[in-house]
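Q: Predicted model, plus sequence, below.
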Amino acid sequence: MTSQPRSRRAAWTLVLVAPAVAELTLGTVPVRMIWLVLLYVPIYGAGVLLIRELVRRLGGGWSSVLAMGLVYGLVEEGLALQSLTSPHLYDAADWGPRPFGVNAPYTELNLPYHAVFSVLVPIALVELVFRRHGRAPYLRRGGVIITGIVAAVGVGLLRVSVPPSEDPHYTLPGDTALVILALCAVLAFVALSVLPRLRRPPLPGVPPAPWKLGAVCSLASFGFLALLFPFAGADHSAFVPRAWVPMPMAAAALLAVCTAFYLARTGGWTDRHRLAAISGALVAHTAFGFAANTDNVPDAVGLAVIAAVMIYLLQALARRLRTDAGVPAHATWATL
């Protein structure tokens, strides 16, 4: 299926890391129900691995990964779960306005969430762990085909398991499904054909200190989630009345754009800078999980254990990167 053992390990690591980052570290799947992750492994694991293989084979960069992450979000949330338009699933229709039948705050939250935390962060982490492999494909052509089949099965598995039990009276209208498929096709074309041709060499210059990048990504991640996801008993986004929800939606969009612009304009990143940005985003994302997804002591304890394991593994990777770069291995986490 792959050309060498290192590639196989990298591929299988990505298959496991993707659902763990997206679901476990946010607490949406609590430890007491960890078996549910098995349901997500085909769509997350195979889906994200497929995205990584297609993007890297066609010469795409991180912008292509993000664009394909939006495709992933449209497929999972729009087609498999039907949550972007369902009037009942996850109470998403109650968060705020529903223009053209679309759960707008839920959509604004989840499409970027999947692009960043379901797709980009797992790929970036695994490429740091197996950085000597670089951006070379992990799979041979046959492996890519099998991965695509497994991902498609994962979409079907999610479709026949969650919506019938959580929202049995809603079926995605055919015209809406066609619109979603058209958006997926356009985004995939841009990601895999247009953006690779527009890639520029990395920007030169001195990047901010790694801890500053971590702080920016941490604040941006927590702020984006808090502005859109109703938590702590709130019925609507950002604790505002339903009619005012467009205000936090606009603030979240502005925050995302400003953060993306800031990160895109900083050059000279090393692996330590990348890990610092990833770590800041992950820690803040898990901190928000405590506020939003732990309604009882067992769930809070379970997420605390996951957070501790996550931080330990991030620190271990940081020490490895520092050692490889010639920095003393005993340097503290703050020196990332």
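A: It's in. Numbering: from 1, shown residues only.
Q: okay, CA-based contacts and neighbour counts for the rest of this
A: Noted.
Q: how many other residues sit next to P99?
A: The burial count assigned to P99 is 9, neighbours taken as other C-alpha atoms under 10 Å.
Q: ugh, typo on my part, it should be H114
A: H114: 24 neighbours (other C-alpha under 10 Å).
Q: Who are the contact partners of it?
A: H114 is in contact with 22, 69-70, 72-73, counting by C-alpha atoms under 8 Å, 6 or more residues apart in numbering.
Q: any idea how far V297 lies from H169?
A: The gap separating V297 from H169 is 33 Å, by C-alpha to C-alpha, to the nearest Å.
Q: Considering the contacts of H114, which is situated nearest to S279?
A: Ranked by distance to S279 (C-alpha to C-alpha), those are led by A22 at 14.0 Å.
Q: correct me, but that closest one touches L120?
A: No - the pair A22 / L120 is not scored as a contact, 10.6 Å apart, by C-alpha atoms under 8 Å.
Q: Can you point out the buried residues in stretch 288-308?
A: 288-290, 292-294, 299-300, 302-304, 306-307 (16 or more other C-alpha atoms under 10 Å).
Q: Ok, stretch 35-53 next?
A: 37, 39-53.
Q: Spit out the contact partners of T294.
A: 27, 300, 303.
Q: State the pair within the contacts of H114 that is farthest apart.
A: A22 and L70 (14.1 Å).
Q: Run a quick neighbour tally on V216.
A: By other C-alpha under 10 Å, the residues close to V216 number 17.
Q: same check, this time on the one 4 residues further on
A: A220 is surrounded by 22 other residues when neighbours are defined as other C-alpha under 10 Å.
Q: hold the first one in mind and look at this next one:
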Amino acid sequence: MPVISAPAALPRSRHRWVAVAGLLMLSPISAEYLIGYSDSTNRPLELLAGLLILAPLYGTVAVLIREITRRTGRGWPTILLLSAAFGVIQAGLIDQTLFHHEINPDDPDWATQALVTLIPGLGVDAASLLNYVGGHVIWSFAAPIAVIESCAPRIADRRWLGPVGVGVMVALWALGAALIFSDTSADSTAGPAQLIGAAVVAIALIAAAFTVRPARTQSQAKAPSWWLVGGVTGVAWCASQLLPATWVGVAVNVVAMVVLGWLLVRWSRRRGWGRRHVLAAAGSALVVRAGLSFLVEPLGGNVEGMVKYAVNAAMLGGVAVLLLMAAHRLRRQEPSAC
């Protein structure tokens, strides 16, 4: 049984609370707003008001996943597995979108495509499973955690919350989850077996998160340029978003994600791998998400083109500024990094 050292003392309140607030906001923005599908895209005040629900639903989970991982001395495998678990909880138990297949003829074409990848006996669409759960792993939790930690590299490996802070995050998440569940459960078609199955999968992922640990062995090969890491991951994120919702598309998507995961694991064990590489992988995910928003038609189809493109451009510009700030802070913290 590995020995886990006691967590270091909390950093200064101002630094850690700025980091917590940043993650609380970036998580829901990355999850819901960057891609530009919301019918409130042309109403900035409504988007801001939406964060009152989305920050407790997504942001608190991102904060708690990061907090649990850093407190227990674990790494990215734990973050990714916990992200997958909460992705299943969100899409399978809270809003239950995994089991909701009703088509609305008033929505854009991308939201009314026939489900051709339904898994027999489960009532789950494979393409939707990758989109919802995979989307939560990458854009709701993992990428925002990596970017915000890069913005605060001096406290990236330390805990940010005390017991009261953790309790507040849990309470806010429970409140947000209850509001969404009460709003969507009446329209849900999920059966008891499906809900139990989702709960079992989530529990298994959580158990795996506390079993797996990052490898300690390091290769003597040199890590690739962080520009190369960003380019490769960016192509993979783009493909995952643009592949068609068919069995061929699902298969290619799965293979691409497996190959990307294998590459990142190998690269992360090489000499010289650092936070800049992690930022490159996470930052490319945000850039792709914001960039593809220009191709997405918002739900309802009643958003004016110029307003939509202005909001898309503002989101992309905000991502660029945030990533530049994170890279600058990492450069100051790691002046000798590649």
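A: In hand now; what should we look at? Keep in mind that this is a model prediction, so the values were computed, not measured.
Q: Look up how far P99 of structure 1 lies from the residue nearest the centre of structure 1.
A: Closest residue to the average C-alpha location of structure 1: F117 at 1.8 Å, with C-alpha atoms, centre = their mean. For F117 of structure 1, the distance to P99 of structure 1 (C-alpha to C-alpha) stands at 26 Å.
Q: what do you get for Y90 of structure 1?
A: 18 Å.
Q: again with R8 of structure 1
A: Counting by C-alpha to C-alpha, the gap from R8 of structure 1 to P99 of structure 1 is 45 Å.
Q: What's R16 of structure 2 aligned with over in structure 1?
A: In structure 1, the residue matched to R16 of structure 2 (TM-score structural alignment) is S7.
Q: how about that match, secondary structure?
A: Three-state call for S7 of structure 1 (DSSP: H, G, I helix; E, B strand; the rest coil): helix.
Q: Excluding chain neighbours, what is closest to it?
A: Distances taken as C-alpha to C-alpha, 6 or more residues apart in numbering put Y138 closest to S7 of structure 1, at 4.7 Å, once the chain neighbours are dropped.
Q: pretty sure the one you found contacts A10?
A: Yes - with contact defined as C-alpha under 8 Å, Y138 of structure 1 counts as touching A10 (6.9 Å).
Q: just the helices in structure 2 please.
A: 13-28, 44-54, 60-71, 76-88, 126-129, 135, 143-151, 163-184, 192-209, 226-242, 247-268, 275-292, 305-333 (DSSP state H).
Q: And the last one, what does it pack against?
A: In this case it means helix 305-333 of structure 2. helix 143-151, helix 275-292 (3 or more C-alpha pairs under 8 Å, 6 or more residues apart in numbering; DSSP states H and E).
Q: List the residues that contact whatever residue of structure 1 lines up with A62 of structure 2.
A: Taking TM-score structural alignment, A62 of structure 2 has V48 as its aligned residue in structure 1. Neighbouring residues of V48 of structure 1 by C-alpha under 8 Å, 6+ apart: 14-15, 18, 118-119, 123.
Q: Top of those residues by number of neighbours, please.
A: Busiest of the contacts of V48 of structure 1 [other C-alpha under 10 Å] is V119, holding 32 neighbours.
Q: got a list of what that one touches?
A: V119 of structure 1 neighbours (C-alpha under 8 Å, 6+ apart): 18, 48, 65-66, 69.
Q: Tell me how far the corresponding residue of structure 2 for it lies from L118 of structure 2.
A: Counting by TM-score structural alignment, V119 of structure 1 lines up with F141 in structure 2. Counting by C-alpha to C-alpha, the separation of F141 of structure 2 from L118 of structure 2 is 26 Å.
Q: likewise A178 of structure 2?
A: Counting by C-alpha to C-alpha, the gap from A178 of structure 2 to L118 of structure 2 is 28 Å.
Q: do the same with A285 of structure 2
A: 27 Å.
Q: swap in V124 of structure 2?
A: Taken as C-alpha to C-alpha, the span from V124 of structure 2 to L118 of structure 2 is 6 Å.
Q: So for these two, which residue has more residues nearby?
A: For V124 of structure 2 versus L118, neighbours defined as other C-alpha under 10 Å are more numerous around V124 (21 against 18).
Q: quick one: what's aligned to that one in structure 1?
A: So, by TM-score structural alignment, V124 of structure 2 is matched to V102.
Q: same deal with G283 of structure 2?
A: G283 of structure 2 maps onto S279 in structure 1, by TM-score structural alignment.
Q: Report the contact partners of that match.
A: 214, 314.
Q: quick one: it from H285 of structure 1, how far?
A: For S279 of structure 1, the distance to H285 of structure 1 - C-alpha to C-alpha - is 10 Å.
Q: try P42 of structure 1
A: 23 Å.
Q: next one: L313 of structure 1
A: Look at L313 of structure 1 and H285 of structure 1: by C-alpha to C-alpha, they are 16 Å apart.
Q: Ok, F100 of structure 1 next?
A: 30 Å.
Q: Please report the number of neighbouring residues for the equivalent of A188 of structure 1 over in structure 2.
A: Aligned against structure 2 by TM-score structural alignment, A188 of structure 1 finds its counterpart in I206. Applying other C-alpha under 10 Å, we find 18 residues neighbouring I206 of structure 2.
Q: which ones are touching I206 of structure 2?
A: 81-82, 85.
Q: Please list only the buried members of these.
A: Buried among the contacts of I206 of structure 2 by 16+ other C-alpha under 10 Å: 81-82, 85.
Q: Kindly provide the distance from V155 of structure 1 to Y44 of structure 1.
A: 9 Å.
Q: Oh, that last question was meant for Y113 of structure 1, not what I typed.
A: 13 Å.
Q: And the match of A62 of structure 2, how close does it get to H285 of structure 1?
A: Distance from V48 of structure 1 to H285 of structure 1, by C-alpha to C-alpha: 19 Å.
Q: just R200 of structure 1 next, same as before
A: From R200 of structure 1 to H285 of structure 1 the distance is 30 Å (C-alpha to C-alpha).
Q: what does G267 of structure 1 give?
A: In terms of C-alpha to C-alpha, G267 of structure 1 sits 25 Å off from H285 of structure 1.
Q: Between these two, tell me which one has more neighbours.
A: H285 (27 against 14).
Q: returning to what we had before: name the nearest of the contacts of I206 of structure 2 relative to V259 of structure 2.
A: Distances from V259 of structure 2 to these, taken by C-alpha to C-alpha, are shortest for L81, at 17.3 Å.
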